[in-house]
Each structure stands twice: as C-alpha cells, then as structure tokens.
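*Asks:* Have a look at this prediction, sequence included:
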Amino acid sequence: MIPSVQQSNISHFQVTEFILLGFPGIHSWQHWLSLPLAFLYLLALGANLLILMTIWRETSLHQPMYEFLGILSIVDMGLASTIMPKILSIFWFDAKAISLSECFVQIFAIHCFLGMESGIFLCMAIDRYIAICYPLRYPSIVTATFVLKASGVMVLRNVILVVPVPVLAAQRDYCFKNEIEHCLCSNLGVTSLACDDRRLNSIYQLVLAWMIMGTDLIIIILSYIQILRSVLRLNSAEAASKALSTCSSHLILILFFYTVIVVLSVTHLAEKKFPLIPVLLNVLHNVIPPALNPMVYALRTHDLRVGFYRVLGLDC
C-alpha cells in the first residue's frame, strides 16, 4: 500500500497527502540543483528588497513608474517564496510530503502571483503609453491614486479568476495514486492523479491563461505599437532615443516572461518523451524572473542605479 493513504475498502484508498518526488529521471542527484536554486532565491529576495528600500528612501524615485516597479518586486518575492522553501526542504531534508490543503493553497498562490506579474507588466505598459503618447496629460492621469487603483484591480481580478482553480482541484477524487513527479503542486500535475474526470480542470486552466495572460499580452502589444508610432513621429532622434530607452527595460522583462510561458506550453506537448524539461522550466520560471527583474532595471535605469549606490553607501 502506498504510504499516506487511508484504506476505505479492499480496492479503494483515499489520499490524505501528496508526495513531491522532485525532478523526474534525476532523483539520485537532484539535490545538487539545490545550490543554484538557493542562490537564485537569495538573489531574488536580496535584489528585490534593495529595489524596495531604494524606492522608499529616494524621493526622486517616488514616481508611478518606480512605484509599479516596487509592486513588481513584492510580487516577485511572493512568487519565489511560494515554491522555493518547499523545494529546498525536499532536497535538503527529504520533506517530500505535502498535505492536500497545503498543495491546493500552493496552486492558488502560484497562479495568483503569475497573474499579478502579468498584470503589473500591463500596468507598466499603460504607464509608458500615456507618458509617451500623452505627455502633457500624464501628470494628471497617472497619479498615486491611479497606481493604487490599478494595482488593486489586478489583485481583485486574479483572486476572483484563480479561486476556481484550487476549488475544482479539491473537488476531484484522489483515491489511490499520490506521487507527483514534480517539485511543486501544479494544477494539472495534481489533478492528473484524480480517479474521476478532470476535463473541467483542464478546460478552465486554458480559459484562465487566455483571460489573464492572453488578454494582458494583447493589450501590451497594442500599447507598444502605439508607442512606436508616436516615437517614429518625433522629429528629434535624441527625443526618440530617450523615449525608447525608458521602455527598454520593461520590454526585456516582458519578452522573457511571456517567451518562457510559450516555451513551457510547447514543451508540455512532449512531456511524455522529455518529462524533465517542462518540470525544470516550470520551477525556473518561478524563480529566474524575480532574480532577473531587479538586475535588468539596475543596469538600464540610471536613477535607480544611483539610488542603489546611495542605499549601499557606495560612491557613484
């Protein structure tokens, strides 16, 4: 009998917890991956905390663009912290068991933070669109209240749309298998263990992806098309270059975020032949962007870089 299930009759068991096995095919040496993953996690926490401290201390950074960046830093830390403590405990302490309730909460948190990340990218795109296309109206439109309301809408949107994901997963009947070939509780990975029909879960997962990330990406693309059209109409090459430079960091992060999602979706089609690849990409997508985002902005944003030096007590 598989551990962590209760026998209800001679042929039927009721799962009481799941077992996260880690990365498929490399169980014997996967603990070595804990070192780079732990480094990425610490880098994500440290770099995003530095972003928050810098924006808070530097009055020159009390602008909507940097306020959205600060919110993105909070989301990034939440996203990484949703999965990394459990993954490291699996590798270091062999703590592979996770209760059903903890698993469903993790499913909710992962989807919610990923949706928030996409939503903040959308808010940042709209911010740049108004700043470049309507510069005279920008101060009266994009205010502190605007930032607060936009962020609140993103939170409310994701909570409402994501809640059905763990609810539907919790309604499935887990009657025998409880071992998950993963380091975290993914919706489809968990519901694949169910003994009853899980088609509704799969359909809602697809609908949710299009409702949140699909819609966000379409609006972001349209915003940058309008930005590009406005920049090309500028008579000054210097002004055009300055306008584009304010968007470059944002564009790099957007391209990386959505490209990995597309690659992850494609690799799931070949999951049976190469099970390690989608699992590894899924984990890395939850920890690399939080570590990468602050570095991109630090390297490409002069005011933020100067603020870093001041916070760290270094000469700039």
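*Replies:* Cool, got the structure.
*Asks:* Please make it C-alpha for all contacts and neighbour counts, starting now.
*Replies:* OK.
*Asks:* Just the helices from the stretch 101-250 of the chain, written as ranges.
*Replies:* Counting by DSSP state H, counting those that start in this stretch, the segments of the stretch 101-250 of the chain that form helices are 138-141, 144-162, 164-170, 187-191, 199-209, 215-232, 237-267.
*Asks:* what's the longest one packed up against?
*Replies:* Counting contacts by 3 or more CA pairs under 8 Å, 6 or more residues apart in numbering; DSSP states H and E, helix 237-267 is packed against helix 100-133, helix 215-232, helix 276-285, helix 288-300.
*Asks:* Give the buried residues for the first one.
*Replies:* Of the residues in helix 100-133, those buried under the neighbour-count criterion (16 or more other CA atoms under 10 Å) are 100, 103-133.
*Asks:* That helix vs helix 199-209, what angle?
*Replies:* Put simply, helix 100-133 runs at 20 degrees to helix 199-209, going by axes from the mean of the first three to the mean of the last three CA atoms, to 10 degrees.
*Asks:* before we move on, the earlier item: reformat the helices and strands packed on helix 237-267 as TSV; add distance to L244.
*Replies:* Shown next, in TSV, are those (distance: least, CA to CA, whole Å):
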stretch	distance to L244
helix 100-133	9
helix 215-232	8
helix 276-285	27
helix 288-300	12
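*Asks:* So which of those helices is nearest Q30?
*Replies:* helix 276-285 (11.0 Å; CA to CA).
*Asks:* Next, the angle from that closest one to helix 100-133.
*Replies:* 60 degrees.
*Asks:* hmm, who's touching helix 276-285?
*Replies:* Where contact means CA atoms under 8 Å, 6 or more residues apart in numbering, the residues beyond helix 276-285 that reach it are 23-25, 182-184, 257, 260-261, 264, 267-268, 271.
*Asks:* Filter the residues you listed down to the buried ones.
*Replies:* Using 16+ other CA under 10 Å as the threshold, F23, P24, H182, C183, L184, F257, V260, I261, L264, T267 are the buried ones among these.
*Asks:* this is the comparison structure:
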Amino acid sequence: MATSNWTTHHPSTFILLGIPGLEEAHVWISIPFCSVYILSVMGNCLLLAVIKTEPSLHEPMYLFLAMLAFADLVICTTTVPKTLCIFWFRDQAIHIDACLTQVFLIHSLTTMESGFMLAMAFDRYVAICNPLRHSDILTHHAIAKIGLAIVARGAVLLGPHPFLLKQLPYCTTNIVSHTYCEFMALVKLACADTVAMSAYSLAIAFFAGGVDFLLIVLSYILILRAIFSLPSKEARSKSLSTCTSHICVMFLFYFPAIFSYLSHRFGHMAPHVHILIANFYLLFPPMMNPIIYGVRTPGIRQRALHILGFKPA
C-alpha cells in the first residue's frame, strides 16, 4: 500500500480506504451493502423487463422511469463491486483511469437521473394540467429527444471533470478516504490551487440538479393547484394518486443528494458519517424506486408477479 509521504505528482493508482475509522467493521458493513446491491439489480432489471413487455406501460411516465432504472443499474455497478472488494479482500488499489471513469459515471449519471426526474414531473404536469394534449405533446419521438438531451447534458457538463482531475499534481498522497472515487475527494488531495475547479463543480451542480429541483417544485405547485380546483373529490384523489410515486422517488433522490453535496463542501462532520451518507445517496434510491412503483402501480405489480411466476389472486 502507498504511504502518506508518497510524492509522485501524477499517480498511476489511488488507494481507496473504504470507511476510515470503521475498518474493523468492514466485513459486517458489507452485508447491507451487498444486500442492497442485489436488491437494486434485481428490482431494476425486473422493472425494465416489466416496462418492455407490458404494452400498457409504453407511456411517457414509464418510459422515463425505464431510463431512470437503467441509470440506477449503472451507478450501482460502477461503485458497489469495488467497494465490496475493499471490504472483503482489502483490494484498495484502483488505477487512475478506472478512478476517473468512476468520477465521470457517478456524477454524469446522477445528473441524468435529475433530468429524468424533471421529465417525469413534466409528464405529470401535462397529464393533469393539459390532459387533452398529453398524447400530442409527449409522443414517442418527443420522449426519445428529451431522453437524448438529458443524456447529452450529463455527458457534456461532467465530461471535463476527469480531464481536469488528471492534470492536477498530487504531491502529498494518493490515499482517498472514501469507498469510491469522488470529484471533491480527489480535488482535496491536490497540491495546486483548486478554487476555480471547485467553483466550476459547484456551478455545474446548481445548473443541473439545482435548477431541475426548482423546476420540479414549480411544476408540482401548478399540478396541485390544478388538482385542488377539480370539482369532484374522487377526481382529486385519483389525480393525486398518479403523482404520489414520483414525489416519493423525488424525495429519496434529492434530499440525500443535497445533504451529501453541501456537507462535503461546507460541513464538518466525521469522515465515516459523510461516507456512509454518500453511499446511502447512491445505493438506497436505486433499491427503493422499483419497490415504490411496484407497490403503487397495479400495472407494474401485476406484470412483475406474472414474470416471477405468481398468478394474481
């Protein structure tokens, strides 16, 4: 393992410590990590299979949900296998190219997920506030263009991050106190002025996730205003029920993300607490999203039971 007095300016590998201070508990911590990963992979694969094979779910909301599920799968697979290698085998070394690939995938895909959340909110807005034009506005062609725009935005905005990090001199240590390679964790190891780089990252986070969140909140203000203006209590209840799943998923995604991001840049919490929160933010929503939609959406639930070989009662 590299030592803390390591002096090479451009390392070929970094050393991921896992969760500093909890090294003795790594094997036990790996149990929930592994369980959540298995549930996430199984749940999102099943969700994708359900949406693909059930024609009634080929609607904008569920097509955007399929994009979100795919992004969840990639994020989990980008981080958890290496984390488990650290916990189980103390395989802490990661090549710089693999490390920078992790940085790009984690940050670009979370940005894409934020975009998919916004697209789902837009779908609910059109469906409730302008239902007669819903099928005309959100055609399959329009959905494909929105999806491509979201992917392109994430790739373009976060594409410079790995190249910026690779140019930095790391003249004190190559030890990263984390379970995965994260942008700010690497920036803090550099022995150069990184104020401009940190400001750029903060601006990207606000431009993408922050603006998305504000637009989602605005859309739901308009949606709720439209719902509560409906004359019938039954119509209000039905309209609200179509939004509940998305609201739950949105809370699961944004609040841990905001807390993790702000605490990493401005907070002074114990390192192991921050790392656990950062992993919670990446792992818990991918596990819960299929469960939330499976429980609350009869079409998804029934088709999932059929695929799993259970006949509905």
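*Replies:* Thanks, I have the structure now. Source: prediction; values computed, not measured.
*Asks:* Let me see the TM-score of these two.
*Replies:* Aligned and superposed, the two chains score 0.95 in TM-score terms (TM-score structural alignment, normalised by the length of the second structure); 312 aligned residues with a CA RMSD of 1.8 Å.
*Asks:* just to revisit the earlier point, which among the helices of the stretch 101-250 of the first structure is found nearest to I19 of the first structure?
*Replies:* I19 of the first structure lies closest, by CA to CA, to one member of the helices of the stretch 101-250 of the first structure: helix 187-191, at 10.4 Å.
*Asks:* what's the matching range in the second structure for that closest one?
*Replies:* Aligned by TM-score structural alignment, helix 187-191 of the first structure falls on residues 183-187 of the second structure.
*Asks:* average gap between the matching stretch and the first structure?
*Replies:* When the first structure is superposed, stretch 183-187 of the second structure averages 0.9 Å from its matched positions, counting by mean CA distance after the TM-score superposition for the first structure.
*Asks:* separation between A71 of the second structure and F116 of the second structure?
*Replies:* The spacing between A71 of the second structure and F116 of the second structure, counted by CA to CA, to the nearest Å, is 10 Å.
*Asks:* same thing with T8 of the second structure?
*Replies:* 41 Å.
*Asks:* and what of V273 of the second structure?
*Replies:* Noted for V273 of the second structure: a distance of 29 Å to F116 of the second structure, by CA to CA.
*Asks:* Then E54 of the second structure?
*Replies:* The span separating E54 of the second structure from F116 of the second structure equals 21 Å under the rule CA to CA.
*Asks:* residue with max distance from the center of the second structure?
*Replies:* P231 (38.0 Å; CA atoms, centre = their mean).
*Asks:* Can you tell me the residue that sits opposite that one in the first structure?
*Replies:* By TM-score structural alignment, P231 of the second structure lines up with N235 in the first structure.
*Asks:* do the same with A25 of the second structure
*Replies:* Match for A25 of the second structure (TM-score structural alignment): W29.
*Asks:* Check R296 of the second structure too.
*Replies:* By TM-score structural alignment, R296 of the second structure lines up with R300.
*Asks:* Go ahead and confirm that match touches C247.
*Replies:* No - applying CA atoms under 8 Å as the test, R300 of the first structure and C247 come out as separate, 10.0 Å apart.
*Asks:* What's the match for L282 of the second structure in the first structure?
*Replies:* Using TM-score structural alignment, L282 of the second structure pairs with N286 in the first structure.
*Asks:* Was I right to think V190 of the first structure contacts E179?
*Replies:* No - contact between V190 of the first structure and E179 fails when scored by CA under 8 Å: they sit 9.0 Å apart.
*Asks:* With neighbour numbers in mind, choose between those two.
*Replies:* Higher neighbour count among V190 of the first structure and E179: V190, with 24 against 19, using other CA atoms under 10 Å.
*Asks:* How much space separates H302 of the first structure from S249 of the first structure?
*Replies:* To S249 of the first structure, H302 of the first structure is 12 Å away according to CA to CA.
*Asks:* Can you pick out the residue with more neighbours from the two?
*Replies:* More neighbours surround S249 than the other of H302 of the first structure and S249, with 19 against 11 (other CA under 10 Å).
*Asks:* what's the counterpart of the more buried one in the second structure?
*Replies:* For S249 of the first structure, the residue aligned by TM-score structural alignment is S245.
*Asks:* Next: V163 of the first structure.
*Replies:* V163 of the first structure maps onto G159 in the second structure, by TM-score structural alignment.
*Asks:* tell me the centre residue of the first structure?
*Replies:* Nearest to the first structure centroid, counting by CA atoms, centre = their mean: L114, 3.4 Å.
*Asks:* Relative to Y138 of the first structure, how far out is the residue mapped onto T53 of the second structure from the first structure?
*Replies:* Using TM-score structural alignment, the equivalent of T53 of the second structure in the first structure is R57. Distance from R57 of the first structure to Y138 of the first structure, counting by CA to CA: 24 Å.
*Asks:* between these two, who's got more neighbours?
*Replies:* A direct count of neighbours by other CA under 10 Å for R57 of the first structure and Y138 places Y138 higher, at 16 against 13.
*Asks:* is it true that that one touches R128?
*Replies:* No - in this structure Y138 of the first structure lies outside contact range of R128 using CA under 8 Å: 9.5 Å.
*Asks:* Can you get me the start-to-end distance on stretch 12-21 of the first structure?
*Replies:* One end of stretch 12-21 of the first structure sits 23 Å from the other (CA to CA).
*Asks:* who's in contact with that stretch?
*Replies:* Where contact means CA under 8 Å, 6+ apart, the residues beyond stretch 12-21 of the first structure that reach it are 4-8, 27, 90, 96-100, 103, 174-185.
*Asks:* excluding its backbone neighbours, what's nearest I261 of the first structure?
*Replies:* Leaving aside its sequence neighbours, I261 of the first structure sits nearest to H285 (CA to CA, 6 or more residues apart in numbering; 7.9 Å).
*Asks:* doesn't A304 of the second structure fall inside a helix?
*Replies:* Yes - A304 of the second structure sits within a helix when classified using DSSP: H, G, I helix; E, B strand; the rest coil.
*Asks:* roughly how far apart are it and S35 of the second structure?
*Replies:* Distance, A304 of the second structure to S35 of the second structure, using CA to CA: 20 Å.
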